[in-house]
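Student: Just the structure for this:
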Amino acid sequence: MPSYSRNLANDLEQSSDIRFRLADNVAFLTLDRQTESNRLTPASLAHIVQIAQSLAADPRTNCVVVSAEGVEHFSSGIFNAELRAAYSKEDILGIVKLANDAFDRLQALPQIVIGALNGAVRAGGGELALACDFRVCADHASMAFHETSYGCFPGAGAPVRLTSIVGAGRALEIIATGREVFAEEMLRTGLVTEVVASARLQDRVSTIATQMAAKAPLGLRGAKRIAQLQASAGDAAAHQLSWALRTALEYSHDVDEALAAYREKRAALYLGR
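Tutor: Predicted coordinates for the structure are as follows:
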């Protein structure tokens, strides 16, 4: 672990407000700090790093759901004025670096990562949401990045990830103005794939996750690798990877198991190999 000041080191030793559980090939990562609008603490960011390290080595889990408790706030972010005053500039940069590590690891997971946005998504909370592969939101949800009002810009990936989703012009306009983007616009611009009534959000995301959990891990992970490579390296590299992975899949246990299950009219038992 990097060297931190005493204040930040003490905060990293505090208990995390992230709840984590595994159930039926789905991992659930839930923010649970409602008294502070599900703010991400240094301890919580460190916990996300640990969770991501564990999931990266998990061959059976197919899907990760990132959500938050309550119906008002997905996450208010990481900092507020009081916290900024309590930390040194070196501490601030250490926390921003930790957030980058956490969100980069989440995005790099082999599993499909779904964000369930249950309300206001702000600043670092928005950067957590953008690290998910796709997002579903409640109809009252909104997203905003207020960092430019404090002499900054979002430092944990938003200028990169938001640009890749909505394009450079719109991303710069959203970040530079700090305005709220509401559910209808999030759907229209691809920030979310679906908008549902607040009361239905958890059930809807659970349904999507259950559908993914029933699939063969190698197929889902291969599709994610190809999509990510296309975004970073273009069509030619993605096509080359696609053919290599598809060739290997043809000789996998899971493809043989899928055919056997179809013939025998039973559920397939996938092993991820």
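
Student: drop to CA atoms for contacts and neighbour counts, all remaining ones
Tutor: Will do.

Student: Give the helix, strand or coil label for Thr30.
Tutor: Assigned by DSSP: H, G, I helix; E, B strand; the rest coil, the conformation of Thr30 is strand.

Student: ok, now which ones touch it?
Tutor: Each residue near Thr30 by CA atoms under 8 Å, 6 or more residues apart in numbering is listed here: Ile18, Arg19, Phe20, Val66, Ser67, Ala68, Glu69.

Student: helices or strands up against the lengthiest helix in the chain?
Tutor: When the chain is scanned for its longest helix (criterion: DSSP state H), the result is helix 89-108. On a contact count with 3 or more CA pairs under 8 Å, 6 or more residues apart in numbering; DSSP states H and E, helix 89-108 meets helix 42-56.

Student: got the buried residues for the helix it packs on?
Tutor: Pro42, Ala43, Ser44, Leu45, Ala46, His47, Ile48, Val49, Ile51, Ala52, Leu55 (16 or more other CA atoms under 10 Å).

Student: Contact partners for the fifth one?
Tutor: The reference is to Ala46. Ala46 is in contact with Leu12, Leu98, Ala102, counting by CA under 8 Å, 6+ apart.

Student: quick one: which of those residues has the most company?
Tutor: Tallying neighbours with other CA atoms under 10 Å puts Ala102 at the head of the contacts of Ala46, with 24 neighbours.

Student: check contacts around the closest residue to that one other than its chain neighbours.
Tutor: Spatial nearest neighbour of Ala102, excluding adjacent residues (CA to CA, 6 or more residues apart in numbering): Val49 at 4.8 Å. By CA under 8 Å, 6+ apart, the contact set of Val49 is Asp101, Ala102, Arg105, Leu106.

Student: this one as well, want them side by side:
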Amino acid sequence: MEFENILVEVKNRIQYITINREKKLNALNRFTLAELHEALTTALADKAVGGIIITGAGKKAFVAGADIAEFGGQDAAAGKEIAQNAQTTVFDVIANASKPVIAAINGFALGGGLELALACHIRIAADSAKMGLPEVTLGLIPGYGGTQRLTQLVGRGRALEMIMTADMITAADALQFGLVNHVTFPDDLLPKADEIMEKMLTRAPLALSAAIKAINAAFTDGVNGYETEIEQFAGCFSTADFTEGVSAFLEKRKPEFKGE
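Tutor: Below you'll find the model as predicted:
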């Protein structure tokens, strides 16, 4: 499929998705969100893809927010539809993906852009990146999961401060807060993302999926995370990858996992 707002490339079992609206600082309009949904669901269904790396075109921005021009003149019902549609079709798809998703934050990650990164399983930032949720300066709050996922990562106090002041933070601050996993020089950003993803792709794919489900359960209301962990742990025993992993361990060789 041809995309207008994103670039998609698959290499060495990694699907690279680049938000490609550089002149608009890669802002997320409804067309970009629709294309992201298509690219993500296709990658998750493709057995040739083991993981996904999301980044932004150019050096200035990962994603500098939602396209605010689309919000003008909308009422509460429309606002609810905007947030619900984006969360359901993109942000929750990423957070609950059965394959690892890494955000490579190459520049400004603001508003919906930071929320996109927050939905990813792992975040890596260039040392020049700046992050923030400035929605209250527009009379809004984050609507793509930001109030929830930021709080899970950095805690209630820091989340409240970031959201209510609307201040941006540096990559160094984000690392200290636990918002990002690693900070690199800009030229090392994608290589670092590749390094982490390639390591994960040597592990058992079904076990990676089970780990994501179990960890997400810790933050899901009404779900007992310990019970989910037990169920996912038990399910691994019925996979060919478990048999291969144990055999390889006992035979002192590297396992060859097939995702079965």
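
Student: hmm, back to that, trace the residue nearest to Ala102 of structure 1 over to structure 2, please.
Tutor: Alignment note (TM-score structural alignment): Val49 of structure 1 maps to His37 of structure 2.

Student: and that match, how far is that from Gln176 of structure 2?
Tutor: 31 Å (CA to CA, to the nearest Å).

Student: so Gln232 of structure 2 makes contact with Leu208?
Tutor: No. Contact criterion CA atoms under 8 Å: Gln232 of structure 2 and Leu208 do not qualify, at 10.4 Å.

Student: got the contact list for stretch 10-27 of structure 1?
Tutor: Outside stretch 10-27 of structure 1, the residues touching it (CA under 8 Å, 6+ apart) are 28-33, 40-44, 46-48, 60-65, 209-210, 213.

Student: Distance from it to the middle of the chain?
Tutor: Stretch 10-27 of structure 1 has its C-alpha centroid displaced from the chain centroid by 14 Å (CA atoms, centre = their mean, to the nearest Å).

Student: got it, and stretch 68-83 of structure 1?
Tutor: Relative to where its chain is centred, stretch 68-83 of structure 1 has its mean C-alpha point 16 Å off (CA atoms, centre = their mean).

Student: Give the buried residues for it.
Tutor: For stretch 68-83 of structure 1, by 16+ other CA under 10 Å, it's Ala68, Glu69, Val71, Glu72, His73, Phe74, Ser75, Ser76, Gly77, Ile78, Phe79.

Student: Now the spatially most central residue of structure 1. Nearest residue, chain neighbours left out?
Tutor: Among the residues of structure 1, Cys132 comes closest to the average C-alpha position under CA atoms, centre = their mean, at 2.7 Å. Leaving aside its sequence neighbours, Cys132 of structure 1 sits nearest to Val113 (CA to CA, 6+ apart; 5.0 Å).

Student: List the residues that contact the aligned residue in structure 2 for that neighbour.
Tutor: In structure 2, Val113 of structure 1 lines up with Val101, judged by TM-score structural alignment. Going by CA under 8 Å, 6+ apart, Val101 of structure 2 touches Gly51, Ile52, Ile53, Ile54, Ile94, Cys120, His121, Ile122.

Student: Val181 of structure 1 -> structure 2?
Tutor: Under TM-score structural alignment, Val181 of structure 1 pairs with Ile169 in structure 2.

Student: Count the neighbours of that match for me.
Tutor: Ile169 of structure 2, neighbours per other CA under 10 Å, totals 15.

Student: My guess is it contacts Leu133. True?
Tutor: No. Counting by CA under 8 Å, Ile169 of structure 2 stays clear of Leu133, with 9.7 Å between them.

Student: So which of the contacts of Val101 of structure 2 is the closest to Lys252 of structure 2?
Tutor: Gly51 (26.9 Å; CA to CA).

Student: Map the closest one onto structure 1.
Tutor: Aligned partner of Gly51 of structure 2 by TM-score structural alignment: Cys63.

Student: wait, that match sits on Gln111?
Tutor: Yes. Taking contacts as CA under 8 Å, Cys63 of structure 1 lies within contact range of Gln111: 5.2 Å.

Student: Can you point out the buried residues in the strand or helix carrying Arg263 of structure 1?
Tutor: Arg263 of structure 1 is located in helix 253-264, with elements delineated by DSSP states H and E. Buried residues in helix 253-264 of structure 1, counted by 16+ other CA under 10 Å: His253, Asp254, Val255, Glu257, Ala258.

Student: and Trp243 of structure 1, how far is that from Ala258 of structure 1?
Tutor: 20 Å.

Student: and Val223 of structure 2, what is it in contact with?
Tutor: Val223 of structure 2 neighbours (CA under 8 Å, 6+ apart): Ala217.

Student: Structure 1: which residue goes with Leu189 of structure 2?
Tutor: Checking TM-score structural alignment: Leu189 of structure 2 goes with Leu201.
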